[in-house]
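*Asks:* After the sequence you'll find the predicted model.
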Amino acid sequence: MSEKRSDLGRDLARIAIFAALIIALGMVTIPLPTGVPITGQTLGVMLAGTVLGPRRGPSAVLLVLVLAAIGLPVLAGGHGGIAAFAGPSAGYLIGWIAGAFVTGLIAHSGRITWWRTGCATVVGGIGAVYLIGVPVQAAVTGLGLGPTALSSLVFLPGDLIKAVAATALTLALRRAYPPAFGVRARARAV
């Protein structure tokens, strides 16, 4: 019983650490006329998925979004409040949950390798987030889906750089500190 509680405590601590990482990566922003700023938060979402997996990664993102919804300044540039979920970036915020899930699902579908992790960050951390973010941004701004998708291409180079960084950081963390991935807890259970 105490071993399960200990594993739960480790999981909660890892979720909290990655939520804090996502928040910290949002403190530096580059505002854009589209209403959706460039931040490092998607890097945190990618890392949450690749390190924590498809269950715990989205939990870290959800924690950030709950903190934002209750008004804490945890989003890009220190913003927060329920109004963030009605603006142009609302779909991207919700897309983070799907992004962390898909990223974690792909990255943890087998042994963590550079190609699996890279694919996970691109498909989940970029593709899944855009798949939800672009249509919601189009609906909120009143622009068509095509022009909104085209304007969202401004984020792609930075997001690809974040995907490469997330892949490198994930592999380095895996080599340096496997318990970050929950390896010790799983190894004990086997």
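*Replies:* Now that the structure is in, tell me what you want to look at.
*Asks:* When you work out contacts or count neighbours from here on, use the C-alpha atoms and nothing else.
*Replies:* OK.
*Asks:* can you tell me the helix or strand for residue 21?
*Replies:* Using DSSP states H and E, residue 21 sits in helix 2-24.
*Asks:* mind listing what's buried in that helix?
*Replies:* 10, 11, 14, 15, 16, 18, 19, 20, 21, 22, 23, 24 (16 or more other CA atoms under 10 Å).
*Asks:* Which residues are in contact with the spatially most central residue of the chain?
*Replies:* By CA atoms, centre = their mean, the chain has its centre lying nearest to residue 45, at 1.4 Å. By CA atoms under 8 Å, 6 or more residues apart in numbering, residue 45 lies in contact with 22, 57, 61, 96, 99, 100, 125.
*Asks:* another structure for you, compare them:
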Amino acid sequence: MAARRSTARDLAQIAIFAALIAALGVPGTLHLAGNAVPITLQTLGVMLAGSLLGARKGALAVATFLALVACGLPLLAGGRGGIQFLTVEPSAGYAWGFLAGAFVIGLLTQQMMPRYRLWFGLVANAVGGVLVVYLIGTLWVWIGTGAALGTALVRNGIYLPGDAFKVVIASVVATQVHRAYPGLIARSRPNAPEVRESLPAAAPAAFPAPTSPPALPTTSGGEQADDIGRTDRR
């Protein structure tokens, strides 16, 4: 029963964060300097998924979102949807970067459990939500469009201020949530069990301790009756 309840809770969390990522696409997109890759708020949802669900469930939430997009649901920012946005569009690499980014954020977050620390959360969200997403997205643009690698890297620079703000927001929110609900994410590697050093067994004594002789029975008058070796004098 407990395992079934845990599975239902995990599925609910995955569905909620997949919906959150989709909802953050409602405000639409913003294109800067003619860049084909738009600015969206959905990166914030990816950071929150990894920070609050961990590596496995965070990645599954993003995978659920991407599966719905592939089925044609207009869940990407600006009401876009369809398999082409995950295969041939210039922004497809960033969508796959969402998946890897959520996993990395969750993995790093699990390492600092059971207590979420703001400074480490900033590092985790910056590495997974910015560095990993940018790396995969830039490589996709470079390989898929034939653009110069330097040009692709420079174009990514326009996203940095907004993404830095998202890193701060996601980390602050995660800090408050983990403080209110401790134990939300389990540590990746549990602490090593405590090893108790057993004291060595005492070495046997070279000579056995002397034993006291058995008590001799006494007569009713209080005198000891020594029957051993006694002869009848009569």
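*Replies:* That came through, no problem. The shown structure was predicted, so the numbers you read here are calculated from the model rather than taken from an experiment.
*Asks:* distance of the residue nearest to the centre of structure 1 from residue 85 of structure 1?
*Replies:* Shown here: residue 45 of structure 1 relative to residue 85 of structure 1, a distance of 17 Å by CA to CA, to the nearest Å.
*Asks:* What does the residue nearest to the centre of structure 1 correspond to in structure 2?
*Replies:* Aligned counterpart of residue 45 of structure 1 in structure 2: residue 46 (TM-score structural alignment).
*Asks:* From residue 110 of structure 2, how far off is its match?
*Replies:* Relative to residue 110 of structure 2, residue 46 of structure 2 is positioned 16 Å away (CA to CA).
*Asks:* Same question for residue 3 of structure 2.
*Replies:* Residue 3 of structure 2 is 21 Å from residue 110 of structure 2, by CA to CA.
*Asks:* Give me the longest helix you can find in structure 2.
*Replies:* helix 42-70 (DSSP state H).
*Asks:* Which is the succeeding secondary structure element to that helix?
*Replies:* Next along the chain after helix 42-70 of structure 2, taking DSSP H and E as the criterion, comes helix 92-111.
*Asks:* How far away from the center of its chain is that following helix?
*Replies:* 11 Å (CA atoms, centre = their mean, to the nearest Å).
*Asks:* any residues touching the helix holding residue 21 of structure 1, and which ones?
*Replies:* So helix 2-24 of structure 1 is contacted by 40-45, 47-48, 52, 56-57, 59-61, 63-64, 74-76, 180, 182, 185 (CA under 8 Å, 6+ apart).
*Asks:* Recalculate using a threshold of 6 Å.
*Replies:* The contact list for helix 2-24 of structure 1 (CA atoms under 6 Å, 6 or more residues apart in numbering) reads 41, 44, 48, 60, 64, 74.
*Asks:* what do you get for stretch 175-190 of structure 1?
*Replies:* Contacting residues not belonging to stretch 175-190 of structure 1 are listed as 51, 52 [CA under 6 Å, 6+ apart].
*Asks:* I'd like to know how far whatever residue of structure 2 lines up with residue 129 of structure 1 sits from residue 9 of structure 2.
*Replies:* Correspondence of residue 129 of structure 1 to structure 2, assessed by TM-score structural alignment: residue 133. As for residue 133 of structure 2, its distance to residue 9 of structure 2 is 28 Å (criterion: CA to CA).
*Asks:* swap in residue 94 of structure 2?
*Replies:* Residue 94 of structure 2 sits 29 Å away from residue 9 of structure 2, going by CA to CA.
*Asks:* next one: residue 40 of structure 2
*Replies:* Look at residue 40 of structure 2 and residue 9 of structure 2: by CA to CA, they are 29 Å apart.
*Asks:* now swap in residue 99 of structure 2 and tell me
*Replies:* Counting by CA to CA - residue 99 of structure 2 and residue 9 of structure 2 are separated by 21 Å.
*Asks:* can you pull the contacts of residue 81 of structure 2?
*Replies:* The neighbourhood of residue 81 of structure 2, defined by CA under 6 Å, 6+ apart, consists of 69, 72, 73, 74.
*Asks:* Quick check: closest non-adjacent residue to it.
*Replies:* Closest residue to residue 81 of structure 2 apart from its sequence neighbours, by CA to CA, 6 or more residues apart in numbering: residue 74 at 4.1 Å.
*Asks:* quick revisit: dump the buried residues of helix 2-24 of structure 1 to JSON lines, plus distance to residue 174 of structure 1.
*Replies:* Shown next, in JSON lines, are those (distance: CA to CA, whole Å):
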{"residue": "10", "distance to residue 174 of structure 1": "17"}
{"residue": "11", "distance to residue 174 of structure 1": "16"}
{"residue": "14", "distance to residue 174 of structure 1": "14"}
{"residue": "15", "distance to residue 174 of structure 1": "17"}
{"residue": "16", "distance to residue 174 of structure 1": "19"}
{"residue": "18", "distance to residue 174 of structure 1": "15"}
{"residue": "19", "distance to residue 174 of structure 1": "19"}
{"residue": "20", "distance to residue 174 of structure 1": "20"}
{"residue": "21", "distance to residue 174 of structure 1": "17"}
{"residue": "22", "distance to residue 174 of structure 1": "19"}
{"residue": "23", "distance to residue 174 of structure 1": "22"}
{"residue": "24", "distance to residue 174 of structure 1": "22"}
